[in-house]
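[1] Okay, structure incoming, though there's no sequence with it:
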């Protein structure tokens, strides 16, 4: 069985790459591992920090663990560069641990897509910065970032 297409499809233009990045951000902000995993090929390969992930089921397992640890997760992604079937993004997200300690995590991702618009590779480098609750910048209600909320560049991040 072939996976359905996930537009926009490669080759990417500036407009379609920006759309693809926002769709990814929106999906991750649902914190629904099953939904997020549908954007990846069944044999997707990831490097996330120091963890290597192989296949959609491992993506689901990873994201389940992630969002159990990273509570009240809110993410902003921004297009950095793109090519025919590749996109590079920078991102930041805020979350707190089980003790109420807040963090802002910064990172970069490199993505490669198949012809159906599914991500076949994801390479992520991420650093965590401890912040005070008062330093938080991502305060929208859990879920999709509102269209009028500033992005990373507007926030000076």
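    Yep, it's here. Quantities reported herein were computed from a predicted structural model and do not represent experimental measurements.

[2] Please count neighbours and contacts with C-alpha atoms only from this point.
    OK.

[3] if I look at residue 35, how far off is residue 60?
    9 Å (C-alpha to C-alpha, to the nearest Å).

[4] Please apply the same query to residue 135.
    As defined by C-alpha to C-alpha, residue 135 lies at a distance of 31 Å from residue 60.

[5] of those two, who's got more company?
    residue 60 (19 against 11; other C-alpha atoms under 10 Å).

[6] try this one side by side with the last:
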């Protein structure tokens, strides 16, 4: 039996916002098992130059990611939506094991099945070296900041 992951498509503006915030909240846990439950068993991804298929590969990738992108904190913003698709802009900050901080900027294209599980994710991401003093993303977003846009620079 397939689990449903509300909100379900077709998306309205409000339900698309909910879907984006729930993804941000899940990714900020840095729990690969939890995050992977939002994707179909055969979900396909492109993350930068990495191509993945299925939850097992997603879990392995996210495990590796969060072992290398330390103190990861993410902000996602809805860009647009239609029917069963959502486009997202995002920024996250993390530091590598040497202590160098990075701000990563990206865009994602999401496609969902009828049960609200993501069956396709394509992410394009660029990294900018920052000083720790330039950080502006600290942990999960407080509820009072839901929907706030992230500054471009």
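    Great, that's in hand. This is a predicted model, so every value here is computed, not measured.

[7] Can you work out which residues contact both of residue 35 and residue 60 of the first structure?
    With contacts taken as C-alpha atoms under 8 Å, 6 or more residues apart in numbering, residue 35 of the first structure and residue 60 have no neighbour in common.

[8] what about residue 148 of the second structure, how many neighbours?
    11.

[9] Without its sequence neighbours, what residue ends up closest to it?
    Using C-alpha to C-alpha, 6 or more residues apart in numbering and skipping the chain neighbours, the partner closest in space to residue 148 of the second structure is residue 77 (7.7 Å).

[10] Next, the contact list for the one you found, please.
    Contacts of residue 77 of the second structure (C-alpha under 8 Å, 6+ apart): 20, 21, 88, 89, 90, 147, 148, 149, 150.

[11] cutoff 7 Å now
    20, 88, 89, 90, 147, 149 (C-alpha atoms under 7 Å, 6 or more residues apart in numbering).

[12] So the second one belongs to a strand, correct?
    Yes - read with DSSP: H, G, I helix; E, B strand; the rest coil, residue 88 of the second structure is one of the residues of a strand.

[13] Surely it touches residue 110?
    No - look at residue 88 of the second structure against residue 110 with C-alpha atoms under 7 Å: they stay out of range, at 8.0 Å.

[14] Among the contacts of residue 77 of the second structure, the buried ones, what's the PyMOL command?
    Here is the PyMOL command that picks out the buried ones among the contacts of residue 77 of the second structure, judged by 16 or more other C-alpha atoms under 10 Å:
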select buried, resi 20+88+89+90+147
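
[15] now the strands for the first structure?
    In the first structure, the segments counted as strands under DSSP state E are 40-48, 51-54, 71-82, 86-96, 102-113, 119-131.

[16] Could you check the angle the fifth one makes with strand 71-82?
    What separates the directions of strand 102-113 of the first structure and strand 71-82 is an angle of 40 degrees, with axes from the mean of the first three to the mean of the last three C-alpha atoms, to 10 degrees.

[17] mean shift between strand 102-113 of the first structure and the second structure?
    When the second structure is superposed, strand 102-113 of the first structure averages 0.2 Å from its matched positions, counting by mean C-alpha distance after the TM-score superposition for the first structure.

[18] for the first structure, which helix is longest?
    Counting by DSSP state H, the longest helix found in the first structure is helix 14-30.
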